[in-house]
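Engineer: Pasted the sequence and its predicted model underneath.
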Amino acid sequence: MGKIIFYEDRNFGGRHYECSSDCTDFSPYFSRCNSCRVESGCFMLYERPNYMGHQYFLSRGEYPDYQRWMGMSDSIRSCRMIPMVRSHRMRFYERMEFGGQMMELMDDCPNMMDRFHWSDVHSCNVMEGHWLFHDQPNYRGRMYYMRPGEYRRYSDWGGMSSRIGSIRRIMDY
C-alpha cells in the first residue's frame, strides 16, 4: 500500500490532497502541485489527466518543490500507484508489431547501446514486473512507465520517438 500527499505550494504549504491509489484527474482537489511527500510506496505522476503527458517517478521521500522530481511545471493532473513485485521480465523489439531482432531483459540496463548495440525500441512485451524506460543513458531524461502488457509501437507507451537510452526495474528502493 502506498501513500502520497500533494501540496499546492512549495515546502508542503497550502491546500493538500492525500492519495493511496490511482487517480485519473486531480482538478477537483487542487489547481497546482508545487511539492509532495511520498510516505510509502512508489508513484508515477503525470502532467495531464488520464495518465497523459510528461511522467515522473517518485519513491519514498520529500519533494519540497516540483523541480526536485525534475518537473517541467507545477501541473500534476493524475497519478498511478506502482505495485511492488519480485520478478521482472520483458522482451523488446527493433521493429513495430514485435518484428525484427528481439532481446530479453530481466535486470537493469544503464546503457542500451553499450549492452545491446542498439537503442531504438519500437515495440515490447512486459511479461513481469514494472519498468521505467529513459530516453537517455544512465536513467536520465524523459521517462516512461511500463506496466505488464503488450506495446505494439512506441506511441503505445507515450513515446515521442523509439530512442531508449536505459531501462530499469521499479523496485521499492
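Structural biologist: Arrived safely.

Engineer: all contacts plus neighbour counts: C-alpha atoms, from now on.
Structural biologist: Fine.

Engineer: which helices and strands sit right next to the helix or strand hosting Glu62?
Structural biologist: Using DSSP states H and E, Glu62 falls within strand 61-63. With contacts taken as 3 or more CA pairs under 8 Å, 6 or more residues apart in numbering; DSSP states H and E, strand 61-63 sits against strand 35-40.

Engineer: right, and the helix or strand after the strand it packs on?
Structural biologist: Defined by DSSP H and E, the subsequent element after strand 35-40 is strand 42-48.

Engineer: And for that next one, what's in contact with it?
Structural biologist: Strand 42-48 is contacted from outside by 2, 4, 25, 51-60, 75-83, 145, 172, using CA atoms under 8 Å, 6 or more residues apart in numbering.

Engineer: Of those residues, which belong to strands?
Structural biologist: With DSSP state E as the criterion, strands contain 4, 52-58, 78-82, 145 from among these.

Engineer: The spatially most central residue of the chain: what's it in contact with?
Structural biologist: In the chain, the C-alpha nearest the mean C-alpha coordinate belongs to Tyr145, at 3.4 Å (CA atoms, centre = their mean). Contact analysis of Tyr145 by CA under 8 Å, 6+ apart lists Met44, Gln55, His130, Trp131, Leu132, Phe133, Trp157.

Engineer: separation between it and Glu8?
Structural biologist: Tyr145 sits 25 Å away from Glu8, going by CA to CA, to the nearest Å.

Engineer: Please apply the same query to Met102.
Structural biologist: Using CA to CA, Met102 is found at 44 Å from Glu8.

Engineer: Those two: which has the busier surroundings?
Structural biologist: In terms of neighbours (other CA atoms under 10 Å), Glu8 is the more surrounded of Met102 and Glu8; the figures are 22 against 14.

Engineer: Just give me the neighbour total for Tyr173.
Structural biologist: Applying other CA under 10 Å, we find 7 residues neighbouring Tyr173.

Engineer: before we move on, what about Ile170?
Structural biologist: Ile170 sits with 23 neighbouring residues when counted by other CA under 10 Å.

Engineer: ok now do it, which residues does it touch?
Structural biologist: Contacts of Ile170 by CA under 8 Å, 6+ apart are Met84, Gly129, His130, Trp131, Leu132.

Engineer: ok, second structure coming up, stack it against the first:
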Amino acid sequence: MKSAALKTQGKLNTRPGKMTLFSEPGCQGSSREVWEDTADASGWARVASIRVVRGCWVLYEEPAFRGQKLVLPEGDVELGALGPAWSTQGIGSLRRVVRDYITPEISLYSEEGLRGEQVKLTKALEDPQGLERPLQVASATVSAGLWLLYPKPFFEDTPCILEPGEYPTPEAWGASDPSVGSLKPMRLGCPSVEKPGEPKAVVYEAPGFQGQSWEVSRDIYNLQQPEDGQSPSLASVGSLQVLGGCWVGYEKEGFRGHQYLLEEGKYADWSHWGGYNKALTSLRVIRTDFGDPAVVLFEAMDFEGHGVEVSEALPDVELAGHGPRTQTIHVLSGVWVAYEEVGFSGEQYVLEKGVYRNCDDWGASNSALASLQPVLQVGEHNLHFVSKIQLFSGPDFLGDHISFEDDQISLPPSFQPQSCRVHGGR
C-alpha cells in the first residue's frame, strides 16, 4: 500500500490566512489583525506576542520581505522567548507562505549542482541517524511546500528556510556547512472557527471585494434571487469575506453542487475558496456543535461490517485500515470535512452530526472518500477544543448570564436559567 505522501493529490484546497499581533506577552493588550501579505509593517506598534490562526507566515525584520526571517506556524508565539533580536526589533514585513494542503516534497543531493546521491522526503526527519549514513547535503530542490533545515537533530538551533526552488550549494540557502541535523516541512492545521455563534459574511459581485455587496447572517437559498425582496440579487459572486461563523458555499441554488468550506477570512476570488469557476449561488451556516469530533466510516451499506472510528485529521483513510470506498458515515459529534482524494484534496463534503446512508446524502456522485479532518474551534488561548455554555436569566438570551467551561454540581440557588447558548462541547 502506498503512503498518503506518495499518492497523487487532486484539486488543492486553500485556506484563508489570519494572524493577530498583540502588544503584550501572552496574547494580551492591544491587537491588530492581519489577513494578507504586508510589504511594510515598520510603522506598526511594537509586537510582543502573536497568534497565528490560519496559515504559515514568515516575519521579516525589514520592509519588502528582506533581512532576518522568522517562520510562524499556526498557534501562539512569544517573540521575547526567541532571543534578543526579535524581542527588541519591530516587524518590517510579513508574508503568508503556506496556503493549501499540497504534499511537501524536498530532494537532497550529496554533491553540489543537484548531483550525486539523492534522498527525497515528504515528511519531517528528526534525526538523520535513522538513515544508513549521516546526512550530507550539498544541494537541494524544493518541489512543494516550505522546509526548515536545522543544523542539529530534533529541530534544535536556528533553521534555514527553503521555499520552492533549486539550491545548487549550501550557501544558496544560507548555510556554510553541508551537514543537516534535522528538517521538517510547515503544514496547515485543521480548518477552524472563532465565532461559531455569530455568523456574518459579505458577498461581492466582483473579484477583489468590488462592486455591489450584500451582508448576510443566515442561510441563503439563492443569491441570484433573494427571497426577502429587499436584498440585492447578484448575478455572480466574485469575492467573499466571512466575518463570523463557519459557512458552506454551493455551486448551485438550494445547497447543491460543489461544496466549499468557508472559514472566517477573506476570499478575493473564486480560486481562494477552491472553486472551479466563479459560480457560488447558495450559502449555508454551520450551526452544529464543533466540540469533541468523532466519526465512524463504513465500507458496507446500512452500517454493516467493519467500521473505523476517527477522531483526528486523517490524510489517507487506508492508513486507518479503511478501504478506498465509503458507503455509510455516522458523524457522532463535531463537524467534519471529507475529501475525495488523499491529503485533503479533491472535492469537499461538509459533514455535520448525523447519519449519512449513502454518498447522495453527503453530496457526492460516488463512494470514493480518501481523507477527512475535523473543523476545530479556536480557544481563548490557543487552537484547541472549547467546551463552554452560557446561561441567561431571561428568555431569548436576555437578562443576567453566567458561563461555565467545566462540570458544575449545582447552580446558584438565586439563578433560574430561562435560555442558554452552547459555544462548544456537549
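Structural biologist: Now that the structure is in, tell me what you want to look at. Remember, predicted model here, so these are calculated numbers, not experimental data.

Engineer: before we move on, the earlier item: tell me which of the contacts of Ile170 of structure 1 are still there in structure 2?
Structural biologist: Mapping those onto structure 2 (both residues aligned by TM-score structural alignment, their matches' CA atoms under 8 Å) leaves Gly129, His130, Trp131, Leu132 still in contact.

Engineer: what's the nearest residue to the first one if we skip its chain neighbours?
Structural biologist: Read that as Gly129 of structure 1. Spatial nearest neighbour of Gly129 of structure 1, excluding adjacent residues (CA to CA, 6 or more residues apart in numbering): His88 at 4.3 Å.

Engineer: Isn't the one you found up against Ile167?
Structural biologist: No: taking contacts as CA atoms under 8 Å, His88 of structure 1 lies outside contact range of Ile167: 11.8 Å.

Engineer: more neighbours, the two?
Structural biologist: Using other CA under 10 Å as the criterion, His88 of structure 1 and Ile167 rank with Ile167 on top: 25 against 20.

Engineer: Per the alignment, that one pairs with which residue of structure 2?
Structural biologist: Using TM-score structural alignment, the partner of Ile167 of structure 1 in structure 2 is Leu372.

Engineer: which two of the contacts of Tyr145 of structure 1 lie the greatest distance from each other?
Structural biologist: For the contacts of Tyr145 of structure 1, the maximum inter-member distance is 14.4 Å, found between Gln55 and His130 (CA to CA).

Engineer: Okay, Phe392 of structure 2 and Phe290 of structure 2: tell me how far apart.
Structural biologist: Counting by CA to CA, the gap from Phe392 of structure 2 to Phe290 of structure 2 is 21 Å.

Engineer: So between those two, which is more surrounded?
Structural biologist: The residue with more neighbours, out of Phe392 of structure 2 and Phe290, is Phe290; 28 against 20, by other CA under 10 Å.

Engineer: my guess is the more buried one meets Lys353, correct?
Structural biologist: No: applying CA under 8 Å, one finds Phe290 of structure 2 not in contact with Lys353, separated by 9.5 Å.

Engineer: what touches both of the two?
Structural biologist: Residues touching both Phe290 of structure 2 and Lys353 (CA under 8 Å, 6+ apart) are Ser333, Gly334, Val335.

Engineer: Show me what the first one aligns to in structure 1.
Structural biologist: In structure 1, the residue paired with Ser333 of structure 2 is Glu128, using TM-score structural alignment.

Engineer: what separates that match from Arg169 of structure 1, distance-wise?
Structural biologist: Distance from Glu128 of structure 1 to Arg169 of structure 1, counting by CA to CA: 10 Å.

Engineer: more neighbours, these two?
Structural biologist: A direct count of neighbours by other CA under 10 Å for Glu128 of structure 1 and Arg169 places Arg169 higher, at 20 against 16.

Engineer: So what's the residue count around the closest residue to that one other than its chain neighbours?
Structural biologist: Excluding its sequence neighbours, the residue lying closest to Arg169 of structure 1 (CA to CA, 6+ apart) is Trp131, at 4.5 Å. When neighbours are defined as other CA under 10 Å, Trp131 of structure 1 has 23 of them.

Engineer: isn't Trp131 of structure 1 right up against Met146?
Structural biologist: Yes: contact status for Trp131 of structure 1 versus Met146: in contact at 5.0 Å, counting by CA under 8 Å.

Engineer: Tell me how far the counterpart of Cys23 of structure 1 in structure 2 lies from Leu280 of structure 2.
Structural biologist: By TM-score structural alignment, Cys23 of structure 1 lines up with Ile220 in structure 2. Look at Ile220 of structure 2 and Leu280 of structure 2: by CA to CA, they are 11 Å apart.

Engineer: neighbour-wise, which of these two wins?
Structural biologist: Per other CA under 10 Å, whichever of Ile220 of structure 2 and Leu280 has more neighbours is Leu280, with 30 against 20.

Engineer: Under the alignment, what does the more buried one map to in structure 1?
Structural biologist: Under the alignment (TM-score structural alignment), Leu280 of structure 2 pairs with Ile76 of structure 1.

Engineer: Tell me which residue of structure 2 lines up with the residue nearest to the centre of structure 1.
Structural biologist: Using TM-score structural alignment as the criterion, Tyr145 of structure 1 maps onto Val350 of structure 2.

Engineer: Same question for Gly158 of structure 1.
Structural biologist: In structure 2, the residue paired with Gly158 of structure 1 is Gly363, using TM-score structural alignment.

Engineer: Quick check, that match in contact with Arg256.
Structural biologist: Yes: between Gly363 of structure 2 and Arg256 there is a contact under CA under 8 Å: 7.5 Å.

Engineer: Run a quick neighbour tally on Tyr17 of structure 1.
Structural biologist: Neighbour tally, Tyr17 of structure 1, other CA under 10 Å: 14.

Engineer: Equivalent analysis for the one 4 residues further on, please.
Structural biologist: Ser21 of structure 1 has 14 neighbours, counted by other CA under 10 Å.

Engineer: quick one: the helices in structure 1?
Structural biologist: All helices of structure 1, identified by DSSP state H, fall at 112-116.

Engineer: Starting from Gly245 of structure 2, give me the distance back to the match of Ile167 of structure 1.
Structural biologist: The spacing between Leu372 of structure 2 and Gly245 of structure 2, counted by CA to CA, is 20 Å.
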